[in-house]
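[1] Sequence first, predicted coordinates after that:
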Amino acid sequence: MNAEFRLILDPPRSAVLNMAIDEILMERQLCPDPVPTLRFYSWDRPAYSIGYFQNINKTVSHLGIAKSGIPVVRRITGGGLVFHGNDLAFSLTVKGDNPFFLGAVKNSYLNVHEAVRGGLRPLYPKIDYADCRHIPSGRGKENRVCFEAPSCYDLLLDGKKIAGASQRRRGGAILHQSAIFLPAARQTLIRHIIKGFKENWKVGFIEKPLSQAEFLDARRKEKARAAAGDWVYAAEDLERSFFS
């Protein structure tokens, strides 16, 4: 085994709190002796998330989702708009010198999705990567919907994107977020994905839930994010912004 990862199996939470927890876990990677962490999570209600660099006003206005009654939250990672509900999400938080995240960002996408693909192939033998040679650049597409078209090394099943990812690298810490859209039971997917990381990365896992301090820090960040209009909109804020 190369290393041991912390494993967090979280219950369903709000989109804002889920994003806050991932950010807190990323910040913990800057503390002395950080432990690389794999966190699985889901949603207590449907929500949209947008990438860090997307304009929330233009995105939700262009796509006509303001009247859906579904909240929108901003990720601190990049990428396009994603509708969350039945997807299984996971995040990886590591130090910047983690061997699986060295070099070009797309290489780390390949490392992560190679492990995920390896774990899921017993369930879905036809899972494969998106061919990077045929992927146009996403730069400048601020209204982009993440799962409308694959990015380099996204996972596909029968030509349809079923797993995408985004990253943030800041101050020597890395946050990798991913969403997986497959019909298998959540616990089944988790079990197979963990096995994929164990076999492909040669790492072990120790389950350790969020500490009280981590949870309270995330709740404080959740409240701060909810108070920042360009970071998150509740349904009523969207109504006021676009239909008042």
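    Arrived safely, thanks for sending. Numbers count the residues shown, from 1 in each chain.

[2] CA only for contacts and neighbour counts going forward, please
    Fine.

[3] which element is the spatially most central residue of the chain on?
    Among the residues of the chain, the one closest to the centroid is residue 177, at 2.5 Å (C-alpha atoms, centre = their mean). Following DSSP states H and E, the helix or strand that holds residue 177 is strand 173-180.

[4] List the buried residues of the following helix or strand past that strand.
    The helix or strand immediately downstream of strand 173-180 is helix 186-201, counting by DSSP H and E. Going by neighbour count (16 or more other C-alpha atoms under 10 Å), the buried part of helix 186-201 is 186, 189, 190, 192, 193, 194, 195, 196, 197, 198, 200, 201.

[5] Please apply the same query to stretch 40-48.
    Neighbour counts using 16+ other C-alpha under 10 Å place 40, 41, 42, 43, 46, 47, 48 of stretch 40-48 among the buried residues.

[6] Which one of those is nearest to residue 143?
    Closest approach to residue 143 among these (C-alpha to C-alpha): residue 48, at 12.9 Å.

[7] can you put the buried residues of helix 186-201 in TSV and add distance to residue 168?
    Shown next, in TSV, are these (distance: C-alpha to C-alpha, whole Å):
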residue	distance to residue 168
186	26
189	25
190	23
192	25
193	22
194	22
195	25
196	23
197	21
198	24
200	23
201	21
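
[8] circling back: please state the offset of the strand holding residue 177 from the chain centre?
    Chain-centre distance of strand 173-180: 4 Å, with C-alpha atoms, centre = their mean, to the nearest Å.

[9] Quick one: list the elements packing against that strand.
    Using 3 or more C-alpha pairs under 8 Å, 6 or more residues apart in numbering; DSSP states H and E, the elements in contact with strand 173-180 are helix 15-28, strand 88-95, strand 160-170.

[10] Got another one to weigh against that:
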Amino acid sequence: MARWRVIIDGPKSASFNMAADAFLFEQAETHSPDPVLRLYAWDRPSITIGHHQRLERAVDRQKLGETPVVRRITGGRALLHDDGEITYAIAGDFRRHPMLGDTLAASYRLIAEAIIRFYQALGRPAEMAYRDDPVLLSGGGGFQKGCFASVSRFEITADGRKLAASSQRRG
């Protein structure tokens, strides 16, 4: 069984958090023999947008004021990160570590199962979505809906609401 490296970071800026995730991803592809779990927080409300999103369709910059907006190395849609949130990143070479899942779907399922066990250990209800709910891709004014506007397969829900989201990138 592989050893995991665990990094627990306190609140950091959006730019730092995304740069750290990118660094860990690069290291996983080239140097790191062990998978890494990074848990972190945000020093102020911040928005991340998916790797392939167009900024002008993802957020209305005029309404955001000084809220930082940064791009993730993973996919997905715009997401507001706020106080009290715990964010995770997992970086590892899935070819060397089968426990990361050999497909995107397998990875999503394995990660969701672990997060659900965590919620349940805290006494909180949580379950896995097994199908995609219809996604309304366009919001008002031509902006795309945010990440929590819909539920995708293997995301975590409770009482019909999305609790946690995941996005991935494979090298």
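    Nice, thanks for sending it over. What you are looking at is a predicted structure, and each value in this text was computed from that prediction instead of being measured.

[11] Next, the TM-score between them, please.
    The TM-score (TM-score structural alignment, normalised by the length of structure 2) is 0.87; 165 aligned residues with a C-alpha RMSD of 2.1 Å.

[12] re the thing from before, with residue 216 of structure 1 as the reference, name the closest of the helices and strands packed on strand 173-180 of structure 1.
    Here helix 15-28 is closest among these (C-alpha to C-alpha), at 9.5 Å.

[13] so the closest one versus strand 88-95, what angle?
    Here the directions of helix 15-28 of structure 1 and strand 88-95 differ by 20 degrees (axes from the mean of the first three to the mean of the last three C-alpha atoms, to 10 degrees).

[14] Would you mind getting the angle between helix 15-28 of structure 1 and strand 173-180?
    Inter-element angle recorded for helix 15-28 of structure 1 and strand 173-180: 140 degrees (by the same axes, to 10 degrees).

[15] Helix 15-28 of structure 1 against structure 2, how far on average?
    Its aligned residues in structure 2 lie a mean 0.6 Å from helix 15-28 of structure 1 after superposition (mean C-alpha distance after the TM-score superposition for structure 1).

[16] and that helix, how far out from the chain's middle?
    With C-alpha atoms, centre = their mean as the basis, helix 15-28 of structure 1 stands 11 Å off its chain's centre.

[17] Contacts for that helix next, please.
    Helix 15-28 of structure 1 has contacts (C-alpha atoms under 8 Å, 6 or more residues apart in numbering) with 34, 37, 41, 43-44, 47, 49, 73, 75-76, 91, 93-94, 173-175, 214-215, 217-219, 221-222, 225-226, 232.

[18] Which stretches in structure 1 count as helices?
    Counting by DSSP state H, structure 1 has helices at residues 15-28, 56-63, 105-120, 186-201, 212-227, 235-243.

[19] Mind listing residues that contact the last one?
    The one in question is helix 235-243 of structure 1. Helix 235-243 of structure 1 is contacted by residues 61, 66, 67, 68, 69, 70, 71, 72 when judged by C-alpha under 8 Å, 6+ apart.

[20] Repeat that for the shortest one.
    Under the criterion C-alpha under 8 Å, 6+ apart, residues 50, 66, 142, 143, 144, 230, 242 lie in contact with helix 56-63 of structure 1.

[21] Just the ones of the residues you listed in strands?
    Secondary structure from DSSP state E places residue 50 of the contacts of helix 56-63 of structure 1 in strands.

[22] Grab the two from the contacts of helix 56-63 of structure 1 that are most spread out in space.
    Checking the contacts of helix 56-63 of structure 1 with C-alpha to C-alpha, the most distant pair is 144 and 242, at 19.3 Å.

[23] Mind checking which of those two has more residues around it?
    A count of neighbours by other C-alpha atoms under 10 Å puts residue 144 above the other of residue 144 of structure 1 and residue 242, at 21 against 13.

[24] Residue 100 of structure 2 contacts residue 91, doesn't it?
    No. With contacts counted by C-alpha atoms under 8 Å, residue 100 of structure 2 stays clear of residue 91, the gap being 9.3 Å.

[25] And the helices and strands packed on strand 173-180 of structure 1: which comes nearest residue 2 of structure 1?
    Nearest to residue 2 of structure 1, of all these, is strand 88-95, at 14.0 Å by C-alpha to C-alpha.
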